[in-house]
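[1] Predicted coordinates and the sequence they were generated for:
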Amino acid sequence: MNITRENIDELNAVVKVDIAKDDYAPKVEKILKDYRKNANIPGFRKGHVPMGMVKKQYGKAVLVDEVNKLLQESLNNYLTEEKLDVLGNPIPKEQENFDWDKEDYTFEFELGLSPEFDVDLELKKPVTKYNIVADEEMVNNQIESIQKQYGKLISKDEVEEGDVVAGTFKNEEEGIEKETSVELEKVKGKRNLNKFVGSKVGDTLKLKTKNLFEDDHELIQHLGIEHDKAHDLDIEVEFTISEINKRELADLDQELFDKLFGKDQVKTVTELKEKIKEDAAKQFEQQSDQQLMNDVTEALIEKTDFELPKEFLQKWIQTVGEKPMTEEEAKEEYEKSEKGLRYQLIEGKIIKENNLEVNFEDLKAFATDKIKQQMAQFGQMDPSQKELDDIAARILSNQDEVKRLSEQLMNEKLLEFYKENMKFDEKELTYEEFVKEIYK
C-alpha cells in the first residue's frame, strides 16, 4: 500500500491511496474460507461447497467490504501519523468507470486543512464586563413577594382593589371553561379593574380579553389556551366569581426569617435585605458571565482573521447530512455556520496552547459539585461522600451526560481564562439597566 499527498494550496490537499492485491487478498481469502465452512447450499454437504461457487456468490461483496475497511483504516492512520489538522472529513473524488475486477486500486480524497493563525487577546476596544446589582426597588419587591407567599388569604364578601378573586372564565364558542384565581394587581387599566371592584360571589362579569392583563401570557394560565393564541386575543369572556379573598402579608418577624434561611441566620429586616442582595448577585453573576462570554466570542471572531477552505467545506456539507443538499442549500448552510466554525478553531487553539483540557478528575469534581447544589435545593444539605460518589458514577457512565458536563466545565475554564488574561471595561448597573443595554 502506498499513500501520497499533494498540497493544492495552504488549505486544500489531495491524498492518493494505492491498494495492491497483496494488501487485501489474504483477508478476503480467509473470510471466503469461513463462508465455505458454514455455507448451506442445496445439493452440497455443509463445508463441502466448491470454493469457486463461494467466490462467485460472495467474492465481490467481500472484496468491496474489505477494501473499504482497509482504505478507511489506512487513511485514518495516515492523518494521525502525519498530524494533519483537517476540517470536516475527507471527501472521496469521483472516479468514472471504476473497475472492481482489477487487482490493484487507486483512490483519491480531497482534504480541507485547518488554517494557521495566532490569537491575540489584547483588543483595541475592550469588552464590557457587567456587574449587576439589586437596587432598592427590586429588593423591596422581593420582600413583598415573600410576604405574599407566606401570608394568609382572608375571605370577603365584596371585591376591592388588591384582592384575589377566584372564579370561572367561559366562552362557549371558543371552548373555554377554566377555573382560576385572578390577582387584581395584574389586571390592566382602570376600566377593567372597575368591573371587578364592588362585585360579589355569584356575580358574572363580561370582559374583553384584549388588554385584560398587563402581560398577554396571563391569558394562557387563566383561560387554558395555547401560547400562540394568547397574543392579541380579542374575544369576550364571562367570569363568574366563586370566592373573594384579601391577601394579608406575612409579618417580617423571626419566625418568617427562620423559615426562609434556617434558625437565627437572619434576625433583622436589614439583614434580610442584605441576604436578598447576596442571592440576587449570585443569579446576576451567571447572566453577566454568559453575556461576557458572548461578547468575548464575538470580539475574538472579529479580530482573528484567517481564511477557510470554503469550497471544500460547502462540498462536505452537501454530503454529511442524512439527506444530500444542493449546492445552493450547502452554501446557505455554510454561511450560517461559518462564524461558529471560526470560533471553534479559535477556542481549540486557546485550549491547546494553554493546557485547558478537561480530565476525568476535573469532571468528577465538577459533577459532584452540581449534585450537591441540586440536593441542597431539596433540603439535603449534608449528603455523605459515598452517596455523592454513587450518584456521580451513575451520571458519568452516561456518555451524553459526560459530553454535556464536559462542555459546561470547559466553558467555565475558558471564562476564567479570559477573566485572568483579558482587560475589560467594568460597568455597574441594575438588572433593569442591564436588560435595556443588552437588548437596546
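    Good, I have the coordinates. Residues are numbered from 1 along each chain as shown.
[2] drop to CA atoms for contacts and neighbour counts, all remaining ones
    Will do.
[3] Return the set of buried residues in the host helix or strand of Thr80.
    According to DSSP states H and E, Thr80 maps onto helix 51-81. Under the neighbour-count criterion of 16 or more other Cα atoms under 10 Å, helix 51-81 has 54-55, 59, 62-63, 66-67, 70-71, 74-75 buried.
[4] Surely Ile91 touches Phe107?
    No. Assessed by Cα atoms under 8 Å, Ile91 is found out of contact with Phe107, at 10.7 Å.
[5] So those two - more neighbours on which side?
    Between Ile91 and Phe107, counting by other Cα atoms under 10 Å, Ile91 is the more crowded of the two (19 against 16).
[6] Show the contacting residues for the more buried one.
    Shown in contact with Ile91 (Cα atoms under 8 Å, 6 or more residues apart in numbering): 109-111, 316.
[7] On the three-state scheme, it is what?
    Using DSSP: H, G, I helix; E, B strand; the rest coil, the secondary structure recorded for Ile91 is strand.
[8] Lys16 too?
    Under three-state DSSP, Lys16 comes out as strand.
[9] Give the closest residue to Asp118 in space, chain neighbours not counted.
    Once flanking residues are discounted, Asp118 sits nearest to Thr304: 7.4 Å by Cα to Cα, 6 or more residues apart in numbering.
[10] Tell me how far the one you found lies from Tyr343.
    Distance from Thr304 to Tyr343, counting by Cα to Cα, to the nearest Å: 9 Å.
[11] Look at the residue lying closest to Asn12 once chain neighbours are set aside and give its secondary structure.
    Computed as Cα to Cα, 6+ apart, the closest residue to Asn12 that is not its neighbour in sequence is Gly112, at 5.0 Å. Here Gly112 is recorded as strand under three-state DSSP.
[12] pretty sure Gly112 is in contact with Val15, am I right?
    No. Taking Cα under 8 Å as the definition, Gly112 is not a contact partner of Val15, at 10.9 Å.
[13] Packing partners of the longest strand along the chain?
    Among the segments of the chain that qualify as a strand by DSSP state E, the longest is strand 236-248. Secondary-structure packing of strand 236-248 (3 or more Cα pairs under 8 Å, 6 or more residues apart in numbering; DSSP states H and E): strand 152-155, strand 164-171, strand 204-208.
[14] C-terminal to that strand, which secondary structure element comes first?
    helix 254-261.
[15] quick one, which of Gly112 and Val15 is more surrounded?
    Gly112 (25 against 21).
[16] A further structure is provided below for comparison with the first:
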Amino acid sequence: MNITKENIDALNAVVKVDITAEDYQEKVASVLKDYRKKANVPGFRQGQVPMGLVKKQYGKSVMVDEVNKLLQESLNNFLAEEKLDILGNPLPKMDGEFNWDAENFSFEFELGLAPEINVDLSKGKITKYNIVANDELIDKEVENLQNRFGNVVAQEEVAENSTITGVFANEEEGIETKASLTLEDIKGKLNAKKFVGSKVGDVLELKSKNLFNEDTKLAASLGLKVEDVAELAIPLTFKIEEISYTEPSELDQEFFDKIFGEGVVSSVTELREKIKEDAEGQFLQQADQYLLNAITENLIENTSFDLPKEFLIKWLGTAGEKPLTDEEAAAEYEKSEKGLRYQLIEGKVMMDNDVKVDFQELKDYAIGFIRQQMAQFGQMNPEDKELEDIAMRVLQNQDEAKRLQTQLISNKLLNLYKEKISFDEKEVTYEDFVKEVYK
C-alpha cells in the first residue's frame, strides 16, 4: 500500500491511496473462512460448504468491505502521522471508471487545509463597560424590598397605591378570568379614573383596547396569548373582589435578617452596600458577555486569512443526513463562515497561550455550577460527596459535558483577553449601558 499527498495550493491538497491485492487478501481469506464455518446452505452440513461456493456468494462483498476498512484506517493514520490540520472531512474524488473487479485499487481524496493564522490582540478598539449601581437604583431596590416583605393591608376603596383583585369577563368571548393589577398597570387617566374610589363588589365597564400599558399584562389578565390581544377590541366587565395595599416593611434588623440571613446585614448603610454589591455582580455578568461578543467581532474583523471556500461548499453539500444542492451548500457556507473563522481564531489563541481544560478542572467547574443551583433552592451547605456524585452524573451526559466545557473555555479566554487587550474603559449606570449597547 502506498499513500502520497499532492498540494494543489496552500489550502487544498489531494491524497492518493494505492491498495494492492497483497494488502487485503489475507484478511478477506480469514473472513471467508469464518463465513464457511457458520454458513447454512441447503445440501451441505454446517462447516462443510465448499469454499468456492462461499467465495462466489460472499467473496466480492467481503473484499469491498475489507478494502474500505483498510482505506479508512490507513487514511486516518496518514493524516495523524503527517499532522495535517484539515477542515471538514476528506472528500473522495469520484472516478466513473472505477472497477471493483480489479485486484489493485487507487483512491483519491480532496483535503481542505486549515490556513496559517496570526492573531494580533492589539488591533481594533473595544469598549469595556464597568456598570455601577447608582443611588437611584439602590433607592428603588430598597423600596422594592420593603414592599415585597411588607404587610398587606385591606382597603375599603381603590386608591393610588392599591392592588386590586377581581374577575374580568366577556360572555361572548368565553372570558372569565381572575387577575390582580395596580393603577400603574392601567393606561391613561380616563381608565385609571374608573378604578379610583371603587369598592369590593363593584362592577366596572371597560374596553380591552388601550386598557393596559403592556399587552403581556392584558394577555395574562384575560388568560389569552400575547399575539391574540394585540388587536383585541372587546367590552369587558371587571368585578372587584379584593382591595389592598402593601405597608412597607420597617428598615429594622428583622427585615435585614429576613432578606439576607441572620446577622449578615445590621444597618441601612450595610443594606445599601449589599444591594450595590449584588447588583454590580449581576451587571458584571452582562458586561462580560457583551465584552466577549465585542472581542469576538473585533478578532473576526481584524484577523485576515483565506479559507478553502470551494472545498468547504462541496463538503457542506455532503456532510448532513440529506445532500444539499450547490446553491443550498453555498448558502449554508455563507451562514457558517463567520462561526468557522472564529473557531479557527479561538483555536490559535488557545494554542498560542496554552489554554487547556483538563477533566479535573471541568469537574470542579461542574461542582461550582451545581452548588450555585442548589443554593437557589435553599440548599446552602451540601456535602462534598453529594456534589461530586451529581457532577459525575452530569458529565456522563456528553451534551451537558460539552456545554460546561464550552462555558469554561469562554471564561478562560475572557480572563486571558482581559489581561492581554488594552480596552477603552467606561463607567456607566445600568440604564446607560442598555442605551448604548442595545440601542
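    Structure received. Everything numeric in this text was worked out from a predicted model, so none of it was measured.
[17] Just give the TM-score of the two.
    Laid over one another, the chains give 0.96 as their TM-score (TM-score structural alignment, normalised by the length of the second structure), with 439 aligned residues with a Cα RMSD of 1.7 Å.
[18] what's the spacing between the residue nearest to Asn12 of the first structure and Glu160 of the first structure?
    From Gly112 of the first structure to Glu160 of the first structure the distance is 72 Å (Cα to Cα).
[19] for Glu6 of the first structure, same thing?
    For Glu6 of the first structure relative to Glu160 of the first structure (Cα to Cα), the value is 84 Å.
[20] Gln57 of the first structure now?
    90 Å.
[21] Next, the distance between the ends of stretch 366-384 of the second structure.
    Taking Cα to Cα as the criterion, the two ends of stretch 366-384 of the second structure lie 12 Å apart.
[22] Between the helices and strands packed on strand 236-248 of the first structure, which one is closest to Gln385 of the first structure.
    Gln385 of the first structure lies closest to strand 152-155 among those, at 40.9 Å (Cα to Cα).
[23] just the helices in the stretch 201-350 of the first structure please.
    218-223, 227-230, 254-261, 269-303, 310-320, 327-353 (DSSP state H, counting those that start in this stretch).
[24] so which of those comes closest to Glu96 of the first structure?
    helix 310-320 (18.8 Å).
[25] Now do the same contact list for Lys123 of the second structure.
    So Lys123 of the second structure contacts 298-299, 302 (Cα under 8 Å, 6+ apart).
[26] Just the buried residues out of those residues, in PyMOL syntax.
    What follows is the PyMOL syntax selecting those of these that are buried according to 16+ other Cα under 10 Å:
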select buried, resi 298+299
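[27] and which of the contacts of Lys123 of the second structure is nearest Ala179 of the second structure?
    Asn298 (48.3 Å).
[28] The closest one against Thr127, yeah?
    No. Here Asn298 of the second structure lies out of contact with Thr127, judged by Cα under 8 Å, at a distance of 11.0 Å.
[29] now Glu250 of the second structure: how far from Ser162 of the second structure?
    19 Å.
[30] Counting neighbours around each, name which of these two comes out higher.
    Legend: neighbour count by other Cα under 10 Å for Glu250 of the second structure and Ser162, higher for Ser162 (22 against 13).
[31] Please pull up the equivalent of that one in the first structure.
    Using TM-score structural alignment, the partner of Ser162 of the second structure in the first structure is Asp163.
[32] Could you verify my assumption that that match touches Asn245?
    Yes. Look at Asp163 of the first structure against Asn245 with Cα under 8 Å: they come within range, at 5.8 Å.
[33] Now do the contacts for Arg341 of the second structure.
    Ile300.
[34] whoops, I mixed them up, Leu340 of the second structure
    Counting by Cα under 8 Å, 6+ apart, there are no residues that Leu340 of the second structure touches.
[35] one more time with 10 Å, if that's ok
    87, 300, 307, 333, 346 (Cα atoms under 10 Å, 6 or more residues apart in numbering).
[36] Same question for Phe255 of the second structure.
    Per Cα under 10 Å, 6+ apart, neighbours of Phe255 of the second structure: 145-146, 149-150, 249, 261-262, 265-266.
[37] before we move on, what about Asp278 of the second structure?
    133, 272, 284.
[38] Quick check: it vs Leu416 of the second structure, distance?
    From Asp278 of the second structure to Leu416 of the second structure the distance is 25 Å (Cα to Cα).
[39] Glu136 of the first structure against Lys277, yeah?
    Yes. Counting by Cα atoms under 10 Å, Glu136 of the first structure does reach Lys277; the two are 9.3 Å apart.
[40] overlap in contacts of these two?
    In contact with both Glu136 of the first structure and Lys277: Gln142, using Cα under 10 Å, 6+ apart.
[41] related to what we said a few turns ago, the residue nearest to Asn12 of the first structure matches what in the second structure?
    By TM-score structural alignment, Gly112 of the first structure lines up with Gly112.
[42] what's near enough to touch its match?
    10-14, 84-91, 307-312, 315.
[43] before we move on, what about Glu185 of the first structure?
    By Cα under 10 Å, 6+ apart, the neighbours of Glu185 of the first structure are 161-164, 193, 213-214.
[44] hmm, try it at 8 Å
    161-163.
[45] returning to that earlier point: of the contacts of Phe255 of the second structure, which count as buried by neighbour count?
    Of the contacts of Phe255 of the second structure, these count as buried by 16+ other Cα under 10 Å: 146, 149-150, 249, 265-266.
[46] Next one: Arg148 of the second structure relative to Thr216 of the second structure, how far apart?
    In terms of Cα to Cα, Arg148 of the second structure sits 22 Å off from Thr216 of the second structure.
[47] same check, this time on Glu171 of the second structure
    22 Å.
[48] Those two: which is more packed in?
    Thr216 (15 against 10).
[49] so the more buried one makes contact with Val226?
    Yes. Thr216 of the second structure is within contact range of Val226, at 5.7 Å (criterion: Cα under 8 Å).
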